[in-house]
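Chemist: What follows is a predicted protein model with its sequence.
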Amino acid sequence: MNYKKMTSALLTFGLLCPLSTEAIHAQEINNNQVKVEVAQPGLTIGKLTEPQNDTKENIAKKYLKGEVQGSKAQQEQVTTEKSVDFQLTNKETKENQTEVRLTQTYKSYKVYGQDLIVKVDKNGVITTVSGKVAQNLAQQPNLTITNFLSKNEVKTFLRNALQTPNDALEKEFTGETVIYKKQDGSYTYADVITFTYENDDQIINGQAIIDLIHSEMLFQEKIVKNKEKQPVPQAGIPQLSSVKKHGAGVNALLEKTLFNIAKGTDGKFYLADLMRGNGIYIYDANYADSQGGYDQAGYPGTLVSSTSTTFVDKEAVGVMKNMSAIYDYYKTKHNLKSYDNKDAKIVASVHGFDSTEVSDGVKTNYENAFWHPVWNQMVFGDGLNGKLTSAIDVTAHEFGHAVFSGTTKNKVVKYPNDETNALNEGLADFWGTQIEFYVKKDKGNWIMGDTLDGPTIRDIPNEIGDHGKKLYTNLQDFYNDGNNQESHQNSGIISHVLYQLVEGKTYNGVTVAKQGNDKVSKIVMRALQNYATSAEDFESLHSHIVQAAKDLYGNAVATEVDKAFLAHGYKALPQVNEVIDVQNRK
């Protein structure tokens, strides 16, 4: 079991959570002077401008384009480069300020994954800028090229790359041309495409990213639905309503449990919790072959039902028990409603199967679980005698991918860099441990999947990763890993930092004071909700988490947080980074 199914390559992933009741220790800013209080990688805080009389969106755009005279900024967060602009993606009120999220554009094309957060107070003063601006795009050779693949050439290339049957008709083809940063650091023009093809036998849909200059497939996600395996239309499900009486069942660990259920107009009881958000629904996929996550036929499956309030499907009972606790954890501890803070419907399928991972072909031997961002659901196999579905940390890990996406408002189909992939996996492990501690109290631990009676998935304290491999915990391991950059192996570069901080351990000769689960989880959540962007990297997350600690608990705690990062090879954060006076640049 390695959790790598559909979690690192795809979007797994609102920022609406009100601030914790913990006291805020933010430093007061002189109201009469433009001043920078914090200037660290990907983060600037202070009274960064004089009051501006314009819309909050325009104030943010002008700042990022270096057009607000007398403002203070970091070089990496502004640009005066011609043809660069910024488009609004989200705007909301948070902590009596307007949070404006924008994506960078060049020659009217979006720079893929390059988004920034700008906070503007009621007087039109910018107080926070988070994220980084892509610089010197005019110097990128590929971006000077104007003759690249036409729409028809893209369509031909895509059909060939997908091996689409000749008789399959195009039912959908939408594409957006973007500026895309490749693995080698160069930028190119690329199309981000959503497609659907259909013939008498199959429906083929998904997403792809194609390099328009070099005719190269940068990413593809193809889902094949065989028409003869189409699931029963959901309209066939009777209307459901909540019932006061709880459902009961036993999970694969032989634990008796109670949970919310619904009753259908057909008189049956269903494994649907309608009392939490827009519902938690557990389906039986009946071993439909997901084929590496590319075949959705049979998913989510049939909603699990019973003629009485007792449910005998131990795998389904296990997932419902876990998801109820997971939902309650985020709502109780962080006031986060589902994974998107909009109470999105939560869907999970048990009795899943993936023939690409089961060598003997026995469907009940599928020993994995995954969150599928396109299907917006979790899938669990029956392997390890069904215990996979009863492991709270396993379910919480998968749901943690959705939380990462929801809190950072990611709308990309593929994370822009390998660092974001690793952070996604490491933070999913962190949430897995936090929810296990929430449920099991002092019996929780930092070992992923320790109740499975099988090989350990990841042992964070002992730095053991998938299949007994070394779990990287030092930042230099990531940079020394060549072209591998496997996200699960690199996940320890953040999860071990948080482990040391929670437990107060000594690592690489550095001892930090124990902060505990509750405090560290609030710090991480605040960083994700207020500072993290789509292209989060190790350096920026370091500064964002340290700042979140300072916001909530003051300088002393922030110092301990910083020490934990330094112990793992992160660079020291500058007290004041290089700040420029925008007025002098005009």
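Modeler: Ah, there it is. Residues are numbered from 1 along each chain as shown.
Chemist: use CA for all of it now, contacts and neighbours both
Modeler: Fine.
Chemist: in the helix or strand where Phe86 lies, what counts as buried?
Modeler: Assigned by DSSP states H and E, Phe86 falls within strand 84-94. Neighbour counts over strand 84-94 (16 or more other Cα atoms under 10 Å) mark 84-88, 91, 94 as buried.
Chemist: Residues contacting it, please?
Modeler: Strand 84-94 is contacted by residues 16, 18, 57, 61, 65, 98-108 when judged by Cα atoms under 8 Å, 6 or more residues apart in numbering.
Chemist: okay, pairing it with this:
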Amino acid sequence: MLTLLGLGCMIGNFGNLVYAEQTNSGGISLEKDNSMGRIPDFKKGNLTPISDQNPEIVIFDYLNTNKESYQLGSKKAEDSFDITQITKDPVTHFTIVRLQQRYEGVPIWGYTQVAHISEQGVLKVFSGDIAPNLDQFHSLQVTRKIDETKAIEIAQKDLNMQVTYEENPTSMPYIYLQNGKPIPVYMVHLNFLDPEPGNYYYFIDVQNGNIVDKYNTINSTSVTDRKVPMVGTNTMGTGKGIWGDVKSLPITLLENKYYLQDTTRGAMIVTYDAKNRLQVPGIIWSSITNVFNQSYDAAAVDAHYYTGITYDYYKNTFNRNSYNNSGAALYSTVHYGKNYNNAFWNGSRMVYGDGDGHTFTSFSGGLDVVGHELTHAITETTSNLIYRKESGALNEAISDIFGVLIKQYQNRNIDWEPGKDISVSRNQAMRSMSNPTKYGDPDHYSKRYIGANDNGGVHTNSSIINKAAYLLANGGTHYGVTVNGIGTDKMGAIYYRANIAYFTESTNFSQARVRLIQAANDLYGGSSSEVTAVKASFDAVGIQ
């Protein structure tokens, strides 16, 4: 069986799955019940008057005016929130501001917000979970009895594995909410690829050293590739992919060698060879000719070519310049490990295994797989959806959605079955977006997985959102609800906008519904058939 490893990993083994039988209920509301009290998690309208103040002041004035509604206690908003990102919205020309909630200067894990301010200085949207009344909790008034170094030691002991770190372990103070109770913790980050990929987050109680929580994801945000781009001559080459198809490749000629380095897109696209070892980046792929036709070349040819197609899709469709919208270099490593049955994004590069040769072949041989991994990078630099439970399943679904849309962009038939092109038989996929139950995944919220495996079912429950997206694009009747399809282009535009403009780290399925409706409203108008279709698509999968 195949084993799930983390963010960007395409497949997993979930053992004895536990599924829900009940449905969620209740209509869309601007108010949200949480374990710490009822507070708004999405508000829109003219929330503030016209102002010539900068966006930060507009937001802080709004929060200070509405302290009671958000249950912020005695603290000023300026002392409770940090501005983490400011961007310009290409659709509305509003300023989009992302925030991180803090208490006494310490960030609160998973509590981020996003605000939209019009060109007239009016706050139009405020979205995201807020932890209320933190100053009422005596648990925050503690003396730290362990330090950062001890917290790392505790995490390493629990890991119980000899690893080669990709980056030095780190430990940072956070506040972690457990069942509504805030606990001061150290967040320990352990990132490694050998003996197997791991990117662990541990939350260690500062009082007693207990492990409050832990989970594994392949989402390293600080691994960097320090290789200097080769300065040579841009030229073209050709190569054969894993299925023998010939592809044109932008490459670099330097000192009588041809390298898989494309400097015509963003900063550059570079493809590396791990030589079946567990270290990355490996060495830059090269040849003495500009023809890459050897069987060992095939995985690199596909990775290089499909990364370029993925870059082109986002640039030509959304005017997005690489995953960070600032032209970041795109690195791929192929031939990772031996018979490694997976692919993942590790925070700095796409990494592809060769497959076991029985079920799957090289994972870089699927354009939808390459698009899936690079979309994880976009999510990481925008909404940064936490890779657990519903936010993690939403993260996975977004990557599946854009994987198939990128495949369609290259004028291929859209089959709605991620991973089919890397199946040895070419008739078995990892998931089905049109019929999730084909591979044992839920197609309705009432059937969702509620166990602890797979970070709370990120690869299983993603199928519920996948089905909603499929219905939104194609239409159909599901569980007695009829959806009028709006086509793949509009579906993609709505999901892209929601991810970059409205989703926050902890967005769950119900919140995603509200934010996708708002994205459709922005693009097509509040009374449009597109907004109606978004609502119906979520009705059809039982998400209210």
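Modeler: Happy to help now that I have it. Keep in mind the model is a prediction, meaning the values are calculated, not measured.
Chemist: Just give the TM-score of the two.
Modeler: Scored by TM-score structural alignment, normalised by the length of the second structure, the superposition of the two chains gives a TM-score of 0.81; 487 aligned residues with a Cα RMSD of 3.3 Å.
Chemist: coming back round to it: could you point out which element follows the strand holding Phe86 of the first structure?
Modeler: strand 97-106.
Chemist: Spell out the residue ranges of the strands in the stretch 51-200 of the second structure.
Modeler: 81-88, 95-103, 106-117, 123-127, 164-165, 170-178, 181-194, 198-205 (DSSP state E, counting those that start in this stretch).
Chemist: mind putting the buried residues of strand 84-94 of the first structure in JSON lines, distance to Leu566 of the first structure included?
Modeler: Output for the buried residues of strand 84-94 of the first structure, formatted as JSON lines (distance: Cα to Cα, whole Å):
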{"residue": "Val84", "distance to Leu566 of the first structure": "35"}
{"residue": "Asp85", "distance to Leu566 of the first structure": "36"}
{"residue": "Phe86", "distance to Leu566 of the first structure": "34"}
{"residue": "Gln87", "distance to Leu566 of the first structure": "36"}
{"residue": "Leu88", "distance to Leu566 of the first structure": "35"}
{"residue": "Lys91", "distance to Leu566 of the first structure": "34"}
{"residue": "Lys94", "distance to Leu566 of the first structure": "31"}
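Chemist: ok, the residues you listed vs Leu143 of the first structure, which is closest?
Modeler: Val84 (12.5 Å; Cα to Cα).
Chemist: what's the distance between the closest one and Thr55 of the first structure?
Modeler: Distance, Val84 of the first structure to Thr55 of the first structure, using Cα to Cα, to the nearest Å: 20 Å.
Chemist: And for Val439 of the first structure?
Modeler: Val439 of the first structure is 46 Å from Thr55 of the first structure, by Cα to Cα.
Chemist: which one of those two has more residues nearby?
Modeler: Applying other Cα atoms under 10 Å to Val439 of the first structure and Thr55 shows that Val439 carries more neighbours, namely 17 against 11.
Chemist: who's in contact with the more buried one?
Modeler: Ala325 are the contacts of Val439 of the first structure under Cα under 8 Å, 6+ apart.
Chemist: That one looks like it's in a strand, true?
Modeler: No. Val439 of the first structure: not assigned to a strand; according to DSSP: H, G, I helix; E, B strand; the rest coil it is helix.
Chemist: That one corresponds to which position in the second structure?
Modeler: Matched by TM-score structural alignment, Val439 of the first structure corresponds to Gln410 in the second structure.
Chemist: How about Tyr106 of the first structure?
Modeler: Per TM-score structural alignment, Tyr106 of the first structure is aligned with Tyr103.
Chemist: Count the neighbours of that match for me.
Modeler: 17.
Chemist: Then Ala344 of the first structure?
Modeler: Number of residues near Ala344 of the first structure (other Cα under 10 Å) recorded here: 16.
Chemist: what does Lys387 of the first structure give?
Modeler: With other Cα under 10 Å as criterion, Lys387 of the first structure counts 23.
Chemist: So the nearest residue to it once chain neighbours are set aside, which state does it fall into?
Modeler: Closest residue to Lys387 of the first structure apart from its sequence neighbours, by Cα to Cα, 6 or more residues apart in numbering: Ala252 at 5.2 Å. Secondary structure assignment for Ala252 of the first structure (three-state DSSP): coil.
Chemist: The counterpart of Ala252 of the first structure in the second structure and Gly37 of the second structure: what is the separation?
Modeler: Taking TM-score structural alignment, the alignment pairs Ala252 of the first structure with Ile242 from the second structure. Shown here: Ile242 of the second structure relative to Gly37 of the second structure, a distance of 55 Å by Cα to Cα.
Chemist: Same check on Val246 of the second structure?
Modeler: As judged by Cα to Cα, Val246 of the second structure and Gly37 of the second structure stand 59 Å apart.
Chemist: can you pull out the helices in the first structure?
Modeler: 56-64, 151-162, 314-334, 392-408, 418-440, 475-479, 492-503, 517-530, 538-553, 555-567 (DSSP state H).
Chemist: Which of those helices sits closest to Val579 of the first structure?
Modeler: Counting by Cα to Cα, Val579 of the first structure lies closest to helix 56-64 out of the helices of the first structure; the figure is 13.7 Å.
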